[in-house]
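> sequence first, then the predicted structure, then my questions.
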Amino acid sequence: MRFDEIARDLVHTASRLLRGRIVNIMDTSGVIVASTDAERIGTTHEGAREVVRTGRPVAIEKSDVPRYPGAREGYNLPVLSDNRLTAVVGVYGNPEEVRDSAYILQAYTEQFFRQKAIERQSRISDGLRADYIRILMNLSAGGGERLAELAGALDLKLVFPVRMLAFSVRGAADSLTRQQLLSRVAEDLQSQRLVDAERDVWAVIEDKLLVLKSGGDGNYLRRAHGCAEDAAAAPVQLCAGHLCAVLEEARTSGCEALTLGGRGECGVFDITDPQCRFAYLMRRAAEREEDFVGRMYRELGERFSGRELETMLATAAAYYEAGGSVTKAAEALHVHKNTLQYRMRRLWEAVCPGVGGSFEREFLLRLCILYHRQLRLRTPLI
């Protein structure tokens, strides 16, 4: 936003603050860039030029007006930013009567410009961080040099090992709402010092908050997840890739986090956990062989009706989650053990007839279960 646009926003608010008094904002050349008296915009205010020259307030009595071309009676003050004069504000009226109002306007204007500068710098930093994450996740020839430039602009000093984290908010109705909630999550992670602008990089990209985190053990993940759910007031999924000793590995860490995120459930999922590693490898296999898994799933659809297929795959999921224990799986599903064993035999015959190895049967059926879940979520495999 340009200076004159900011000034126009300011004068109308300031006029209401000062009970409708006429207020002007001048630039450092003495030109009125914003005023509640629209006819004066673009004219030169000699009183403002004197404020710029001297850095001191200028009170203009009615009798002084001829000495200040383009000015009217009133009180004019310098506006400072980092001890540098950036503008002049003036309030129309008897100087003795409007002096206090002018000082209120000066303080309000300085604070207003300061806040706008902070917001502008924040938007610039957000853009630089988003560029960093995008380049990192699509690293190509020459990308390393650009990353170094962005790190310099952000004053970023990564502390290795680093790892990529992916936050997702579940249950939000639309993409815009999810992005707004993730922005709030990012703000709270900063305020709780769970991300550090000097050591970490983060950006909301599409429907995920990606964070390149310096360090970040299991305890950190639990704390960050709790903070995220409090900020979003909604269930959150946090997925973490492996720790990287060098930046070149971070893209792989990010791919791991995004792949883990495809499972749809909420909670913390860390690639260093053996179960998460298995889930990651299954997803990678499903991604690479999507056509093959799709054909296998369609063959199941030809053998079982829609509702029956749902029941059969839920049975297989419970069986494998119970470590192959018929008793535990049957109890979880509230069915008889014979019923569970019957369903599993029918599935094995349908998916892998003639295959007797338990590993092979489990691998193929888990791929079908994964494919089925992805269809229900109506999301891609990764």
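Perfect, I can see it now. Numbering: from 1, shown residues only.

> going forward, measure contacts between C-alpha atoms and count neighbours the same way
Noted.

> how much space separates T86 from R99?
20 Å (Cα to Cα, to the nearest Å).

> the two: which has the busier surroundings?
The neighbour count for T86 versus R99, taken as other Cα atoms under 10 Å, is higher for R99 (21 against 17).

> what's the closest non-adjacent residue to that one?
Y75 (5.8 Å; Cα to Cα, 6 or more residues apart in numbering).

> residue contacts, the one you found?
By Cα atoms under 8 Å, 6 or more residues apart in numbering, Y75 lies in contact with 57-60, 90-95, 98-99, 102.

> next: G74.
A59, I60, E61, G90, V91, Y92, G93, N94, P95, V98 are the contacts of G74 under Cα under 8 Å, 6+ apart.

> now the residues you listed: which count as buried?
Burial by neighbour count, 16 or more other Cα atoms under 10 Å: within those this picks out A59, I60, G90, V91, Y92, G93, N94, P95, V98.

> circling back: just the ones of the contacts of G74 in strands?
A59, I60, G90, V91, Y92 (DSSP state E).

> from I41, how far off is the fourth one?
Summarising the geometry, the distance separating V91 from I41, computed by Cα to Cα, is 14 Å.

> can you pull out the strands in this protein?
Going by DSSP E, the chain shows strands at 23-26, 32-35, 58-60, 74-81, 84-92, 162-169, 201-205, 208-214, 236-240, 267-270.

> try this one next to it:
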Amino acid sequence: MKNITMSVFSDLAQDFVEATSSLVRGRTINLMDTKGMIIASTEHGRIGNFHQGAKEAIETGRPVRIAKADLPKYKGAKEGYNMPIFQNGQVIGVVGVYGQEEEVQDVANLLRVYVTQSFKQQVIARRQVMEGELRSQLLDLYLLGNPDSQENIEQLSDVLSCHLCFPVTVIVLKTTAPSGISGIYDILRQYFGNDEVFSRNDIYGAKDNIFILIRSFTGSKRPDHFEDIAANLCRGKKELRMVISDSCANAGEIVEGYKEAKALLSLSGDGIDRLSEARAKSKLYLGKLLQHGGSHYIQQLNRTLRNEVSAQQEQTLLENAKTYFLMDGSVSQAAQALQIHRNTLLYRLNRLYEILGLNDVAPFERELFIRMLIAFRAEEG
């Protein structure tokens, strides 16, 4: 789509003549195609008529002046000045302005320059919109994972010159900022630059108010380079939340990678989660347990705790347990992190187990239920 096609030229032509008529004090402006047909005019009745002067300008590539005395030999023309419009060295149309040569020659030349630049800008904008729509379709095909869509994927990839290089990761982002998805685009461009974020080997778009990037790692880029900068970005912006999937070796794994990343994104939290890390996996599957059958028992535990202790004590007991689990069950390390005596920590843990009725439960199950309780309360807000 490097050149302006005639269909695009025709679509934009009438908008142009209407917009520029006032700039030339209401003079008649015509735009003609490469066949010499008037495709846009401030005199609507002339649209569709043949213009001999335009045809001559197209064939010669030179301006054509038409004086009153010349009108008999120029079918469909009026007195005025007609300038060929070039794009990439080829004539794509003619702009004509009604009036005597000395009055309109400079105006016609300015309009020629203006229309050329205006059409270029609008074509670029149209191309960007079209590419965005095609990328969105390609993204949907990958995320749906229908084996029958492979031919469509290949066709769209060829049209966009966009081919994933496996392995890839699926990166999902959401924001609470007022700017929404468009703000995410701006933030990513600011921190990474267009070439770094949106390469020809990446597929990206927005779906369900989530920004999605299927990212290839090629050439000299370190696989974790994007993740490192993204982590710093999310830490600096509380309104951003990001989840990065496991490495996906093929198109089938993209579907699962997206589902897991989106599921984890829907859970409460901030910053960045990498599903290549066990802690992120734990958070994901705890969330799934709560969503699919585990919430009733956890709600019971939550009510029991609230009935036994104050809100401040609840928070203290659960925060202490959370730190203890994060320290892999090391009382000394957890106590040091909490800046309390180890005996105090042991007392609080045993108190929590007693209230919840988990004293006689195996350590793994006890930790699972309390982690689910912590996750439930986080979702509850």
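Structure received. Small disclaimer: the values here were computed from a predicted structure and weren't measured.

> go through the strands of structure 1 and pick out the most buried.
strand 23-26 (a mean of 29; mean count of other Cα atoms under 10 Å).

> one step back: mind putting the buried ones among the contacts of G74 of structure 1 into CSV with distance to G144 of structure 1?
Below are the buried ones among the contacts of G74 of structure 1 laid out as CSV (distance: Cα to Cα, whole Å):
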residue, distance to G144 of structure 1
A59, 58
I60, 59
G90, 51
V91, 54
Y92, 57
G93, 60
N94, 63
P95, 60
V98, 58
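
> now which residue in structure 2 aligns to the residue nearest to R99 of structure 1?
Matched by TM-score structural alignment, Y75 of structure 1 corresponds to Y81 in structure 2.

> for the contacts of Y75 of structure 1, which one is nearest G142 of structure 1?
G90 (52.4 Å; Cα to Cα).

> give the contact list for the aligned partner of that closest one in structure 2.
Matched across to structure 2, G90 of structure 1 falls on G96, judged by TM-score structural alignment. For G96 of structure 2, the contacting residues are I29, N30, L31, A54, G80, Y81, N82, M83, A108, by Cα under 8 Å, 6+ apart.

> do that again at 7 Å, thanks
The contact partners of G96 of structure 2, by Cα atoms under 7 Å, 6 or more residues apart in numbering, come to I29, N30, L31, G80, Y81, N82, M83, A108.

> among these, which one sits closest to H341 of structure 2?
Distance to H341 of structure 2, by Cα to Cα, is smallest for L31 among the contacts of G96 of structure 2, at 85.4 Å.

> residue in structure 1 matching the closest one?
So, by TM-score structural alignment, L31 of structure 2 is matched to I25.

> gap between that match and P78 of structure 1?
Using Cα to Cα, one obtains 10 Å as the distance from I25 of structure 1 to P78 of structure 1.

> cool, A285 of structure 1 as well?
A285 of structure 1 sits 67 Å away from P78 of structure 1, taking Cα to Cα as the criterion.

> ok, back up a step: tabulate the ones in strands among the contacts of G74 of structure 1 (JSON lines), appending distance to A186 of structure 1.
Output for those, formatted as JSON lines (distance: Cα to Cα, whole Å):
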{"residue": "A59", "distance to A186 of structure 1": "48"}
{"residue": "I60", "distance to A186 of structure 1": "50"}
{"residue": "G90", "distance to A186 of structure 1": "40"}
{"residue": "V91", "distance to A186 of structure 1": "41"}
{"residue": "Y92", "distance to A186 of structure 1": "45"}
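
> and of these, the nearest to F113 of structure 1?
The closest of these to F113 of structure 1 turns out to be G90 (Cα to Cα; 15.9 Å).

> any idea how far S140 of structure 1 is from the spatially closest residue to that closest one that is not a sequence neighbour?
Sequence neighbours aside, N76 is the residue nearest to G90 of structure 1 in space, at 4.1 Å (criterion: Cα to Cα, 6+ apart). Distance, N76 of structure 1 to S140 of structure 1, by Cα to Cα: 56 Å.

> sweet, I'm off.
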